[in-house]
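Give the three-dimensional model of this entry:
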Amino acid sequence: MAITIKSPTDIEKMRVAGRLASEVLDFITPFVKPGVTTDELDQRCHDYMVNVQQSIPAPLNYCPPGYQPYPKSICTSVNHQVCHGIPGEKVLKSGDIVNLDITVIKDGYHGDTSRMFIVGEGSIAAKRLCEITYECMWLGIDQVKPGARLGDIGHVIQRHAEAQGYSIVREFCGHGIGKKFHEDPQVLHYGRPGTLEELKAGMIFTIEPMVNAGKRDIKELGDGWTIVTRDRSLSAQWEHTVLVTETGYEVLTVSAGSPMPPIHLLQSPQH
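All right, here's what the predicted structure looks like:
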């Protein structure tokens, strides 16, 4: 597996791309409310990226082997949609949950992050799912340091989710990122500690657990992109892009509006 170790120049440019991706989420937050369509959210994000940031929306026309080109600039995954939901005419209503997944390209480098939003008044069950998924992501991030293994990340995420009665989607995972949208390594959100690749300073990858309130089984819709839970249970996801530093980790996709880490759960001193 060819995992690229990023140079200081790469890392600096990744910091910029990561911050810009997070700032798109800051920008769009006030617009995520009952009555808005996912297409409106996409259009606003597109305009902000292109006109304000002078960045490129990475998903637009993204076409991995075996897929049709992705038709929009962000992914909007609502309720039982797990990931890769295509923005359209769907009107968000109070009680919905939605993941907005943003990837920008700036100066040739990708920044990739996503957040969950609760539209209007969410149910206790929906809020809990979003909160536990957020904790899963951060517990995974907290494992990152040189000498740790990718299996350590997956293990803590799986353990925390399953302890709450939830399940982890296994078909999709985090990924290396840099000048390419998706690079090695694959970052599984389940697994055994002490297994898989050893982390080294200069690696950059995403941690983005998808957690289902029901069973982990999923299916793809006819649009060729949208993934949903088979049992139609709610699904949540959070995502950060993370750098392995000499002493631990640095989260690259942070900005003024980023939610605070759940410090009470984390062991590492640096945040």
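
Going by C-alpha atoms from here, please, whenever you check contacts or count neighbours.
Noted.

quick one: buried residues of the longest helix along the chain?
Counting residues, the longest helix found in the chain (DSSP state H) is helix 8-28. Residues of helix 8-28 classed as buried: 10-11, 13-26 (neighbour count, 16 or more other Cα atoms under 10 Å).

same question, stretch 47-67
Y48, M49, S55, I56, P57, A58, P59, L60, Y62.

could you dump these to CSV with distance to T247?
Listed next are these as CSV, based on distance: Cα to Cα, whole Å:
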residue, distance to T247
Y48, 35
M49, 33
S55, 31
I56, 32
P57, 32
A58, 31
P59, 33
L60, 36
Y62, 35
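
could you redo those as CSV and give each row secondary structure?
As requested, the buried residues of stretch 47-67 are exported to CSV (DSSP: H, G, I helix; E, B strand; the rest coil):
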residue, secondary structure
Y48, helix
M49, helix
S55, coil
I56, strand
P57, strand
A58, coil
P59, coil
L60, coil
Y62, coil
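
All the strands of the stretch 1-150 of the chain, in order from the start?
56-57, 75-78, 81-83, 97-106, 109-118 (DSSP state E, counting those that start in this stretch).

Out of these, flag the one nearest P30.
strand 109-118 (10.5 Å; Cα to Cα).

helices and strands around that closest one, which ones?
With contacts taken as 3 or more Cα pairs under 8 Å, 6 or more residues apart in numbering; DSSP states H and E, strand 109-118 sits against helix 8-28, strand 97-106, helix 124-141, strand 235-237, strand 240-244.

Okay, angle between it and strand 240-244 too, please.
130 degrees (axes from the mean of the first three to the mean of the last three Cα atoms, to 10 degrees).

Distance check, the closest residue to V211 other than its chain neighbours against K127.
Distance criterion Cα to Cα, 6 or more residues apart in numbering; nearest residue to V211, sequence neighbours excluded, is I168 at 4.8 Å. Distance of I168 to K127, computed by Cα to Cα, to the nearest Å: 17 Å.

and these two? which has more neighbours close in?
I168 (26 against 18; other Cα atoms under 10 Å).

OK, contacts around the more buried one?
Each residue near I168 by Cα atoms under 8 Å, 6 or more residues apart in numbering is listed here: Q158, A161, E162, H189, Y190, P209, M210, V211, N212, R216.

before we go on, could you also do this sequence so I can check it against the first one:
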Amino acid sequence: MIHYKTSEEVQLIKNSADILGKAHGEVAKYIKEGVKTSFLDKIAEEFIRDNGAVPSFKGYNGFPASLCISVNEVVVHGFPSDYELKDGDIISVDCGVFHQGFHSDSAYTYPVGEVPPSVLDLLRFTKDSLYLGIEQAVVGNRIGDIGYAIQKFVEAKGYTVVRELVGHGLGKKLHESPEVPNYGKRGSGTLLKPGMVIAIEPMVNLGTRNIVQEKDGWTIRTADRKPSAHYEHTVAILDGKTEILTTHKYIEENFKF
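As a prediction, this is how the structure comes out:
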């Protein structure tokens, strides 16, 4: 069942998303060679809690951390650890915030040091695909229109779209209906109506779209161990407009590539 949000509830999600955006901005300051990914997790959790909110991910179905940190061939759901970032790595930072009864969720993938041009292109085009998907998230369209826009764009660039992992509705729960795949057919799937709040999150691979789940039950990596990129926004579908509730502004003030 889809939970449609009132304007007041959308504003509460936006408040949560503002804390989330600033937490991402704090993490962005420390994305560089030699930094342990566990340190990034500590930065995020302290900022979120200092601002009267709770990390959405920590403890969610047993997940042990505030951030999903996914390096290189890890698509999503990687654990923060003692791993130190190296020149040439890419790192996806996915975070959620629970505040005033509502969740927000966003992600961003960073290059570390000198990254091959082909991988930088993967990052840029995956990010572009997020906004192409958001353009289709309007009243009267369908979920398939979002996925089609993402899939068509990235496949034309020679990349592949992960099928088994999808975006989602969110609000009082971190994951709500509907699912939001990053592939699909135009005019198919759930009708988009005012009050829907969804997380759109392209997961795009440089090589095969096939993925593998590691023995920890969480970490998802590409089957061919080629890099994967991941970007995400929480979006409200409203009468007459679509609003991006999360922001990458604070990231991009502190990290440019």
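
Let me have the strands of the stretch 1-150 of structure 1 in CSV, adding distance to P259 of structure 1 as columns.
Putting the strands of the stretch 1-150 of structure 1 into CSV (distance: least, Cα to Cα, whole Å) gives the following:
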stretch, distance to P259 of structure 1
strand 56-57, 23
strand 75-78, 19
strand 81-83, 21
strand 97-106, 14
strand 109-118, 9
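
what's the closest of the ones you listed to Y134 of structure 1?
Closest among the strands of the stretch 1-150 of structure 1, once you apply Cα to Cα, is strand 109-118, at 8.6 Å.

And the closest one against structure 2, how far off on average?
For strand 109-118 of structure 1, the mean distance from the matching residues in structure 2 following superposition reads 0.6 Å, by mean Cα distance after the TM-score superposition for structure 1.

So which residues of the stretch 151-257 of structure 2 form strands?
Under DSSP E, counting those that start in this stretch, the stretch 151-257 of structure 2 gives strands at 160-161, 167-169, 176-180, 196-200, 203-205, 211-213, 220-222, 228-230, 233-238, 241-244.

Just tell me which of the ones you listed ends up closest to D105 of structure 2.
strand 233-238 (5.9 Å).

elements contacting the closest one?
Short answer (3+ Cα pairs under 8 Å, 6+ apart): strand 233-238 of structure 2 packs on strand 102-111, strand 196-200, strand 241-244.

Other residues contacting stretch 211-230 of structure 2?
Under Cα under 8 Å, 6+ apart, the answer for stretch 211-230 of structure 2 is 63, 72-79, 90, 92, 107-109, 119, 122-123, 126-127, 162, 201-210.

equivalent range in structure 1 for stretch 137-150 of structure 2?
Mapped onto structure 1 using TM-score structural alignment, stretch 137-150 of structure 2 covers residues 144-157.

and that stretch, which residues are buried?
144-146, 148-157.

And for stretch 105-114 of structure 2?
Residues of stretch 105-114 of structure 2 classed as buried: D105, S106, A107, Y108, T109, Y110, P111, V112, G113 (neighbour count, 16+ other Cα under 10 Å).

and it, which stretch of structure 1?
Taking TM-score structural alignment, stretch 105-114 of structure 2 hits residues 112-121 over in structure 1.

I13 of structure 2 and L245 of structure 2: what is the separation?
In terms of Cα to Cα, I13 of structure 2 sits 7 Å off from L245 of structure 2.

what's the counterpart of the residue nearest to V211 of structure 1 in structure 2?
Per TM-score structural alignment, I168 of structure 1 is aligned with V161.

Just the contacts of I168 of structure 1: which are in helices?
Filtering the contacts of I168 of structure 1 for helices - DSSP H - leaves Q158, A161, E162.

what about the second one, how many residues close to it?
The one in question is A161 of structure 1. Using other Cα under 10 Å: A161 of structure 1 sits among 23 other residues.

ok, now the first one?
Look at Q158 of structure 1: counted by other Cα under 10 Å, it has 23 neighbours.

Kindly report the same for the last one.
By the measure other Cα under 10 Å, the count of residues near E162 of structure 1 is 14.

which non-adjacent residue is nearest it?
I168 (7.7 Å).

any idea how far M137 of structure 1 is from that neighbour?
Taking Cα to Cα, one finds I168 of structure 1 at 12 Å from M137 of structure 1.

can you check S7 of structure 1 too?
Computed as Cα to Cα, the S7 of structure 1 to M137 of structure 1 distance reads 26 Å.

Settle it for me: which of the two has more neighbours?
Neighbour comparison, S7 of structure 1 and M137: the larger count goes to M137, with 26 against 11 (by other Cα under 10 Å).

hang on, that one packs against E208?
Yes: counting by Cα atoms under 8 Å, E208 is a contact partner of M137 of structure 1 at 6.3 Å.

list the residues that contact both of those two?
With Cα under 8 Å, 6+ apart as the test, M137 of structure 1 and E208 both reach W238, E239, H240.

which position in structure 2 aligns with the last one?
Aligning on TM-score structural alignment places H240 of structure 1 opposite H233 in structure 2.

Excluding sequence neighbours, find me the nearest residue to its match.
That would be S106: by Cα to Cα, 6+ apart, it lies 4.8 Å from H233 of structure 2.

roughly how far apart are the one you found and R225 of structure 2?
From S106 of structure 2 to R225 of structure 2 the distance is 24 Å (Cα to Cα).

swap in C68 of structure 2?
18 Å.

the more surrounded of those two?
Between C68 of structure 2 and R225, counted using other Cα under 10 Å, the more crowded position is C68 (25 against 18).

What residue in structure 1 is paired with that one?
So, by TM-score structural alignment, C68 of structure 2 is matched to C75.

right, and that match touches G88 too?
No: applying Cα under 8 Å, one finds C75 of structure 1 not in contact with G88, separated by 10.3 Å.

what's the overlap in contacts for those two?
With Cα under 8 Å, 6+ apart, C75 of structure 1 and G88 have no common neighbours.

list the contacts for the residue nearest the centre of structure 1?
In structure 1, the C-alpha closest to the average C-alpha coordinate belongs to E239, at a distance of 2.4 Å (Cα atoms, centre = their mean). Applying Cα under 8 Å, 6+ apart to E239 of structure 1 gives the contacts D112, T113, S114, R115, M137, T206, I207, E208, P209.

With adjacent residues omitted, what lies nearest to the fourth one?
Just to be clear, that refers to R115 of structure 1. In this structure, R115 of structure 1 finds its nearest non-sequential neighbour in W238, 5.1 Å apart by Cα to Cα, 6+ apart.

Quick check: that neighbour vs T103 of structure 1, distance?
Distance, W238 of structure 1 to T103 of structure 1, by Cα to Cα: 13 Å.

Name the residue in these two with the higher neighbour count.
It is T103, of W238 of structure 1 and T103, that has more neighbours when counted by other Cα under 10 Å, with 27 against 24.
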